[in-house]
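[1] Please work out how this folds:
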Amino acid sequence: MLSDARIDSLRSDTPGCAERRHFNHAGASLPPRRVTEAIVGHLMLESTRGPMEAAARVTDELAMLRTNASRFIGAEEGEVAFGGSGSALWGSVFAALPPLRSGDRILIGRQEWGGNVASMQRAASHAGASIEIIPCLDDGSVDANALSAMLNDKVRLISLTWLPANGGLINDAEAIGRVANAAGVPYFVDAGQALGQLPIDVSKIGCDVLKAAGRKYVRGPRGTALVYIRSKFLETLNPGFVDVSSGPLVDGKVELRKDARLFETSEAPISLLLGLGEAIALASELGVEAIQARIAFLATRLRKGLKCISGVEVRDLGTKQSGLVSFTVEGISASVVRSKLAEKSISIGANGVPYTPFDMTARGLQEIARASVSYYNTAGEVEDLVDAVEKIAKDAIR
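    You can find the predicted model right below:
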């Protein structure tokens, strides 16, 4: 449990808390001071020692990042790689799968992230393969039993976005994993909104690949991401690009790395990785279970407040819900709601169809406002947000 005193300390260590009430953690959270100091400190070291020489001085810190990141998601150390974008890492691993053939099938959750869908759609259309949506349960979550009924020898991939970008739904990633594992079908999980918000154990999920960005709930810098690749699954992949780190020439032949760093490049933003290391260390110190409980408390309070406002509809699905709270205001677009709140120094997000195209289309939504809470938000900030949305809703009716 995170005490009030601990929350106050965390807020004091987050300069942005003095500037605004931030409810866009699902987009990018406010970094704590220790993250920023790690980044700036290394940049200063590069400016005096040289970037290559500075990197050589922090090899132990980078090794600790790999160890801590692996432990954070229940992986072996050689199963985690880093990059600048979760979508790019996911796309690189997807592109390394055996080529699709005519008649092959990819099964995805209705809430699949739009970037993943775009990569899959291009590959499927070129090969004459298909992308099919797994049916949902009554609460909107992906139905594992329905998935089981869809399987045959043409299914080449099952892909799930665990926590969708357009609302508070938490899909049952473990249930989907049990079906995928029993069928021997590769299973990819997009954990972009889960890292730092929910406890993650890749062995329990049963996924072959899991990706996440560092800038969201774990509070790392933008331009950092990680990907988990199960060690045995790595053997089935054939990357389309390698360099002197991932596939050096040895005696005239390319020698591919035998760990997940097969999908890293020799060039990396060292300062950002050090910042990510500090963010993961902080989340580990706080305990993800305590973080999850605090987020659930604040998100429940926010949903209740918004549901009491005339003209506001909370759009979240799911029996089990996350810290992403989606809503619409009658007569006013989500992007305008976001702009009006920004004028009051309150930050939220606004998502359109491209983010979760199949789910938004299925529910007839063009855009949703998204207020995402983090553990260091306060009940007072939640009340301020509810009051501000109520005023916007009343003004829209006039």
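
[2] When you work out contacts or count neighbours from here on, use the C-alpha atoms and nothing else.
    Will do.

[3] quick one: the helices in the stretch 151-300 of the chain?
    173-183, 202-205, 231-234, 270-286, 288-307 (DSSP state H, counting those that start in this stretch).

[4] Check the stretch 1-150 of the chain too.
    So, for the stretch 1-150 of the chain - with DSSP H, counting those that start in this stretch - the helices run 4-12, 33-49, 51-56, 59-72, 86-95, 114-127, 144-150.

[5] ranking the ones you listed by burial, who's on top?
    Each of these was given a mean neighbour count from mean count of other Cα atoms under 10 Å, and the largest, a mean of 21, is that of helix 86-95.

[6] got a list of contacts for it?
    For helix 86-95, the surrounding residues in contact (Cα atoms under 8 Å, 6 or more residues apart in numbering) are 83, 115-116, 119, 192, 210-213, 224-227, 237, 239-240, 263.

[7] Would you do the same for the sequence below? I want to compare the two.
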Amino acid sequence: MALDIDALRRDTPGCNGNLTHLNNAGASLMPRPALSALLGHIELESRIGGYEAAIVNSRSIEHFYDALAALLKGRPQEVAFLDSATRAWHVAFHAMDWQQGDVVLTARSEYNANMVSFLHARARHGIEFKLVPDTADGVIDVDALEAMVCPKTRLISLSHMPTNDGLINPVEQVGRIARAYGIPFLLDACQSVGQMPLDVKEIGCTMLSATGRKYLRGPRGTGFLWVDSDWIGKLVPYALDIRSANWASASSYEIAGDARRFELWETNIAGQIALGEAARYATDIGVTMMWSRIQSLATALRHMIEALDGFTVHDQGTLRSGIVTFSHRTLSTAEIVETLRRDHAINTSVSACQLTRAALIASGVTHMVRASIHAYNTIQELEALVEALGAMARRRDSGSPKANKNNDEPQEPSLGVEQ
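    So this is what the prediction gives:
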């Protein structure tokens, strides 16, 4: 079977106009089934009430757990719905009983919000976190990782696809090391869920966190956590309410036995139902086929940008994702992104490189343009992007006022810095 790109684009309202959306690592365009589920439940709430709508759509709420479990090759009782990937990652990380001197091993490409959490935990609990060296192509060095395991190692934490490196970390190899030493493995799959096929058992992770808004194509304000059944009972949530625990008596409570112990009572029901539909849609379309197309388009885009004078592609890794990051020698990243959006209806984003990427920062690159491709994108859209980039560079070279070096210019408030 092959992907029906025309049908995929018809299912995506944002593809039915003049927009070229290449900010899928920020937030993808929702497909109609997810959009219809989201709007339908909100409309129902407006007519009959929020609690009553939840009763009517109780099967759709439960379908979320089934759909996410099928996507990950896990079990429904291992899935919890959260309002973001950050919240999902936090409830897993802070469910650990941290003690003074405990060690976390992580990569130099780890997501910056996670790095802040490590620093915070170090200040609060006295833990240590150690950065595992990279290999020559930028991925985590699994031999170095294994050599750094010590009796105090309590967690291995890793981003599957870093926010702007283009690389894909060898998570199955990391999982084998984690299992061999009996160490829990927390995988940040924010960019990989929905982009490439995942099997939590093959990966060997203990916990997996992700968002709904990126490649999975769900709505903003949604995320989820998967926890291996063998570990659910070993993790104590940092917050409980009547969703995550049962008030058994006036002086006792019982924590839920499944992953719903990480949820709270009040939640975004419409978003949860829509995220379940987005997961079902991805499974029905075929994540493996979408992944093949994403890789093909991203490879083509890297070659096209590398052929442009003055542009540099900064992606690393042997196996690369649909995230393509680049910069220009004089055009600022903010200027490029704003011009693409304003003059060409092409969505990209400004992405700040990790502070641990010392070589990149030393070269003067602290921010990059990120073009992130999904399966509904076309080669014609990529060609239009490259043509627009070339035109911008030619205008600059023909005598337009020279911009500040791409990393010295403040980011425009309307653009922000995407993660």
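
[8] Buried deepest among the helices of the stretch 151-300 of the first structure, which one?
    Greatest average neighbour count among the helices of the stretch 151-300 of the first structure goes to helix 270-286 (a mean of 23), per mean count of other Cα under 10 Å.

[9] tell me the angle it makes with helix 4-12.
    Orientation check (axes from the mean of the first three to the mean of the last three Cα atoms, to 10 degrees): helix 270-286 of the first structure against helix 4-12 gives 170 degrees.

[10] in the second structure, which residue is closest to the centre?
    Nearest residue to the geometric centre of the second structure (Cα atoms, centre = their mean): Cys190, 2.0 Å.

[11] Just give me the match in the first structure for that one.
    In the first structure, the residue matched to Cys190 of the second structure (TM-score structural alignment) is Gly192.

[12] wait, Val202 of the first structure sits on Ile73?
    Yes. At 6.1 Å, Val202 of the first structure counts as touching Ile73 under the criterion of Cα atoms under 8 Å.

[13] so where does the spatially closest residue to Leu306 of the first structure that is not a sequence neighbour fall, helix or strand?
    In space, Leu306 of the first structure comes closest to Val386 once its chain neighbours are excluded; the distance is 6.1 Å by Cα to Cα, 6 or more residues apart in numbering. Assessed by DSSP states H and E, Val386 of the first structure sits inside helix 379-397.

[14] For the residue of the first structure most remote from its centre, which residues are in contact?
    Distance from the C-alpha centroid of the first structure, by Cα atoms, centre = their mean, peaks at Asp251 (40.5 Å). By Cα under 8 Å, 6+ apart, Asp251 of the first structure lies in contact with nothing.

[15] That one -> the second structure?
    The equivalent of Asp251 of the first structure in the second structure is Ser249 (alignment by TM-score structural alignment).

[16] Ala124 of the first structure now?
    Ala124 of the first structure maps onto Arg122 in the second structure, by TM-score structural alignment.

[17] surely its match meets Met115?
    No. With contacts counted by Cα under 8 Å, Arg122 of the second structure stays clear of Met115, the gap being 10.6 Å.

[18] In what element of secondary structure is Ala369 of the first structure found?
    Element membership of Ala369 of the first structure [criterion: DSSP H and E] is strand 367-372.

[19] That strand against the second structure, how far on average?
    For strand 367-372 of the first structure, the mean deviation from the second structure after alignment is 0.5 Å (mean Cα distance after the TM-score superposition for the first structure).

[20] re the thing from before, for Gly352 of the first structure, which of the helices of the stretch 1-150 of the first structure is the nearest?
    Set against Gly352 of the first structure and scored by Cα to Cα, those come closest in helix 114-127, at 10.4 Å.

[21] tilt between the closest one and helix 86-95?
    Using the same axes, to 10 degrees: helix 114-127 of the first structure against helix 86-95 is 30 degrees.

[22] which secondary structure elements does helix 114-127 of the first structure contact?
    Applying 3 or more Cα pairs under 8 Å, 6 or more residues apart in numbering; DSSP states H and E, we find helix 114-127 of the first structure packed against helix 86-95, strand 130-133.

[23] For that helix, what is the distance to the chain centroid?
    Here the centre of helix 114-127 of the first structure is set off from its chain's centre by 20 Å, with Cα atoms, centre = their mean, to the nearest Å.

[24] for stretch 53-64 of the second structure, same thing?
    Distance of stretch 53-64 of the second structure from the chain centroid (Cα atoms, centre = their mean) equals 26 Å.
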